[in-house]
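> Whatever this is, show me its structure:
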Amino acid sequence: MTEPNIFTAFLPAAERAAYGRSARNRVSRSDHSHFEAGRDRPDPIGVIERQSATRVPELVPIRYGRMLESPFRFYRGAAAIMAMDLGRFPDTGLRVQLCGDAHLLNFRLLASPERHLVFDINDFDETLDGPFEWDVKRLAASFVIAARANGFPVKEQNSAVQTCVQAYRERMREFAGMGTLDIWYAQDDTDHMRKLLASSMDKEARRRADEATAKARTRTHLQAFAKLTEASAEGRRIAPDPPLITPLRDLTAESGAAEQEKELQVILDDYAHTLSAERRHLLRHYRLVDIARKVVGVGSVGTRCWILLLLGRDDDDPLLLQAKEAQESVLAAHTHGERYDNQGRRVVSGQRLIQTTSDIFLGWTHVVGLDGHERDFYVRQLRDWKGIARPETMGPDLLRLFARLCGASLARAHARSGDPVAIATYLGGSDRFDRALTVFAQAYADQNERDFAALGAASRSGRVTVEEL
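Okay, the predicted model is just below:
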């Protein structure tokens, strides 16, 4: 379990460094190599089932179906299992605002409000205050799992992990020497990414990087609008694609749909109050015209998620928002972090703290549903210049380049919320921590495969119901 947060940023640098060095007495760098499930480890399928109990029942089989597609897809849906595992071991006590689900597919190209492309963390559903190494370990293990899926030998798997962790450690060292505002303003735009990778990018890597950048710029809200909507007698409306996208009008009887639409209008109205005044003014230029339930991701499948279609001047002036249910972070049971009265606010606060440029429409709300249950939501734009990595298409060299980007980006996120001097001193100048996490990542990838097999057995025995789409 973690110790209460000790905020060290106001102390002299020498004292902050001493605090980081003393953390080695709690957990040495080499100790991070250790992972053993133990006989008292709770049933991993039970952990997933407890999450499923609070979700939309008819969507839960889709979640299991997606998790059974591959060990990597399972890993994406098993953040609660890994949080349980990490929480059973001693930690450094060097706390940051954690992403909470820092696997490699949660790093991608995003659009800043100034319309620049930046590389950053994308998913914050599990964000919470906790020990920095939990994010690094989840990211490291994801590279082993992805490399195994590509058939890479162990040497190449380990190389990706070491590259990732080394980039984290070296960039944290850079931040330790920077001023507070310089750290806050730092961002990984395309120019910085090229500089970071210049020494190791060959012609093919540059081509792939340019291609990914160009593709991300095409993934605008207008592209999403064209893909997700269709013309109707009433105007542009969300196109059904059940069960993945189901318009509200198709989910309930006409009377029930009207009541649910009122509920979602309340979500929208209350959410607007969490925006700054100028953004509330901007939102008032749009009117809500359609709503649909959407199935998203892997680990999030079954949580309530709505697409809200708003139109401005006319049918060619859309705004697509996503209102996603926010439940308690999977980390909450394993840390002594701050407890929030609204889980949507937790997600938004965490995102604003560790992401360099957040969506201008990012906000939160709370609603009492027609079923009497109280639920929290956070709201953001559905899509805005998102470039998503495809690790299955990467060779070993390209995967290492991506690992370097992810490790460096995670260090930037942690340096904003934690103490980079203490963390950098703890990590030190040697590769001891890097090598330890390589051993850990291999061990945890093995455990992930065993848990994946356990879910398959639960499906075959009828313990869980699976739907493949």
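> For the rest of this, base every contact and every neighbour count on C-alpha atoms.
Fine.
> which residue ranges form the strands in the protein?
Ranges of strands in the chain, per DSSP state E, are 95-98, 107-111, 117-121, 128-131, 229-232, 235-238, 245-247, 287-294, 305-311, 318-325, 363-368, 374-381.
> The structure of the following sequence is requested for comparison with the preceding one:
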Amino acid sequence: MAIPVAFTVSRSPRERAAFGRNARAHTPRSSHGRFEAATERPDSVEVIERQSASRLAELVPIRYGRMLESPFRFYRGAASIMATDLGSVPDTGLTVQLCGDAHLLNFRLLASPERHLVFDINDFDETLAGPFEWDVKRLAASFVIAARANGFPAGQQDAAAGACVKAYRQRMRRFAGMRTLDIWYAQDDVDRMRELLASSMDRRARRRSAEATARARTRTHLQAFGKLTRVTAEGRRITPDPPLITPLRDLLTDSSESEEAKELRTVVDGYARTLSSERRHLLRRYRLMDMARKVVGVGSVGTRCWILLMLGRDDGDPLLLQAKEAQESVLAAHTGGDHYDNQGRRVVAGQRLIQTTSDIFLGWTHVVGFDGVGRDFYVRQLRDWKGIARPETMDPGFLRLFAQLCGACLARAHARSGDPVAIAAYLGGSDRFDRALTRFAQAYADQNERDFASLGAAVRSGRIHAESL
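Take a look at the predicted model:
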């Protein structure tokens, strides 16, 4: 397994800082402000089609339909396109464990195992070791794209992207002076969020922050249980809503109940072996009742995703797990690949390295499907105190505040796996890096709109088929 750091313990802080500053020689901070599509840049629709080739054909049109709803929705599904663009230009060589898809909607309120609300990264499908700036660029561009969707003028678009990058740089510089364990224990809980934004939040922003926190506490597994399940003659089962939610029993043809039970046991037994002994003991207190295929997100549509309904003491004691297919990271082709025997394990390892507190039921497995093909999955709770941002409801001031939160959070994630001393030295104390990435964000938002238009043209020409669901 690759270690995503660009330093060793044998180097002193001074040597690590020199390493970071020396990276400016081959990749100046100002160079990040330029983006021009490479001469040999592949057709963006072709990149998406290649990725879709390994997905469920009947669901791929839903993916395209969701991507065509807006340039921002397109961006969420186009991580593979941006990975191709980022991989074609010189990088800093300052390596961290990347989120790989660090757009603003992948930052949200989550529940820690201690039942505290924390602000953290939530999606790790593309996580892999790579240059720190790739995540920062993807995050900054997402704020420009979101601001454009809200009709904000260019100055306010720049302000959101700049606030994100500045928060990243300033917090990374603080991490550079901290003890190693203090960095590892750093956490963005609700109190920390208020501290970060205290000087910037007005009364309205404080009220909206409090409302978002309250909403997140209501988004529990019990809420999902009530919404997604129903009582049938056979007992509690997942409610069908095809093609978005399709129970396993409806996908099996000419098969018996014993075959269905075998399929369910295979998923759970393999996954349970990846848990620590005490969590495996906890999982055994639940019995598996039902399983259904679910369509999730935008970029993930077409991959195999399963909901597992489990019950403990009785019908009012549920556990909902999500087993999501893990394919090779879109970054792998541009970083020399990865060294994992299971892509689900890659996702879990990256999440545990980046997140301060991960789901207690986080694990992975390998499953041979109905077609005889083996696939990798990672497993986690379906919903547990998740507060999701709604950028379309944000005014320019609140979008800037959210950008600060995301930038600071990303810095904490990168400081855990990379070298904060070297990265901070590269970034420096001026706003040169901030200004460069703001220019990049605008240029890439333009490219994203061109790629969005290309997908629309491909649908209109009949090259690909899209469905709105």
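> wait, P131 of structure 1 sits on L94?
Yes - taking contacts as CA atoms under 8 Å, P131 of structure 1 lies within contact range of L94: 5.3 Å.
> mind listing the helices for the stretch 301-450 of structure 1?
343-354, 396-417, 420-427, 432-461 (DSSP state H, counting those that start in this stretch).
> Would you reformat the strands of structure 1 as TSV and include mean neighbour count?
Below are the strands of structure 1 laid out as TSV (neighbours: other CA atoms under 10 Å):
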stretch	mean neighbour count
strand 95-98	26
strand 107-111	24
strand 117-121	25
strand 128-131	26
strand 229-232	13
strand 235-238	19
strand 245-247	21
strand 287-294	20
strand 305-311	23
strand 318-325	23
strand 363-368	22
strand 374-381	21
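> Nearest to L181 of structure 1 among those strands would be which one?
Closest of those to L181 of structure 1 is strand 95-98, at 17.2 Å (criterion: CA to CA).
> Can you tell me which of the helices of the stretch 301-450 of structure 1 is packed in deepest?
Most buried of the helices of the stretch 301-450 of structure 1 by mean neighbour count (mean count of other CA atoms under 10 Å) is helix 420-427; its value is a mean of 26.
> Mind giving me the packing neighbours of that helix?
For helix 420-427 of structure 1, the packing partners by 3 or more CA pairs under 8 Å, 6 or more residues apart in numbering; DSSP states H and E come out as helix 13-26, helix 154-176.
> and these as CSV, adding distance to P243 of structure 1 and mean neighbour count?
Shown next, in CSV, are those (distance: least, CA to CA, whole Å; neighbours: other CA atoms under 10 Å):
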stretch, distance to P243 of structure 1, mean neighbour count
helix 13-26, 49, 17
helix 154-176, 37, 23
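> of all those, which lies closest to F361 of structure 1?
For F361 of structure 1, the closest of these is helix 154-176, at 29.4 Å, according to CA to CA.
> quick one: the closest one to structure 2 mean distance?
Once fitted to structure 2, helix 154-176 of structure 1 is off its aligned match by 0.3 Å on average (mean CA distance after the TM-score superposition for structure 1).
> now that helix: how far from the chain's centre is it?
Helix 154-176 of structure 1 has its average C-alpha position 20 Å from the chain's average C-alpha position, going by CA atoms, centre = their mean, to the nearest Å.
> What sits closest to the residue nearest in space to the middle of structure 1 if chain neighbours are left out?
For structure 1, the residue nearest the mean C-alpha position is D123 (2.5 Å; CA atoms, centre = their mean). Leaving aside its sequence neighbours, D123 of structure 1 sits nearest to N106 (CA to CA, 6 or more residues apart in numbering; 5.7 Å).
> about what we covered before: quick one: which of the helices of the stretch 301-450 of structure 1 is nearest T213 of structure 1?
For the helices of the stretch 301-450 of structure 1, the distance to T213 of structure 1 is smallest for helix 396-417, at 13.6 Å, taking CA to CA.
> ok, now which ones touch N106 of structure 1?
N106 of structure 1 makes contact with I121, N122, D123, according to CA atoms under 8 Å, 6 or more residues apart in numbering.
> Now do the same for it: its match in structure 2.
Using TM-score structural alignment, the partner of N106 of structure 1 in structure 2 is N106.
> most remote residue from structure 1's center?
Computed with CA atoms, centre = their mean, the maximum C-alpha offset from the centroid of structure 1 is found at A233, amounting to 38.5 Å.
> Can you give the contact residues for stretch 291-304 of structure 1?
Residues from elsewhere that reach stretch 291-304 of structure 1 (CA under 8 Å, 6+ apart): 52, 54-60, 62-63, 66-67, 73, 76-79, 238, 243-248, 261, 305-309, 324-325.
> Distance-wise, check the aligned partner of L181 of structure 1 in structure 2 relative to H103 of structure 2.
Aligning on TM-score structural alignment places L181 of structure 1 opposite L181 in structure 2. Counting by CA to CA, to the nearest Å, the gap from L181 of structure 2 to H103 of structure 2 is 28 Å.
> In terms of neighbours, single out the busier of the two.
A count of neighbours by other CA atoms under 10 Å puts H103 above the other of L181 of structure 2 and H103, at 25 against 9.
> Next up, the contacts around that one.
Taking CA under 8 Å, 6+ apart, we find H103 of structure 2 in contact with R76, R138, L139, A140, A141, S142, F143.
> now the closest residue to the fifth one other than its chain neighbours: how far from S199 of structure 2?
Looking back up the chat, that one is A141 of structure 2. Leaving aside its sequence neighbours, A141 of structure 2 sits nearest to A441 (CA to CA, 6+ apart; 4.0 Å). According to CA to CA, A441 of structure 2 and S199 of structure 2 sit 26 Å apart.
> Kindly report the same for W364 of structure 2.
Noted for W364 of structure 2: a distance of 42 Å to S199 of structure 2, by CA to CA.
> I'm done for today, thanks for sticking with me.
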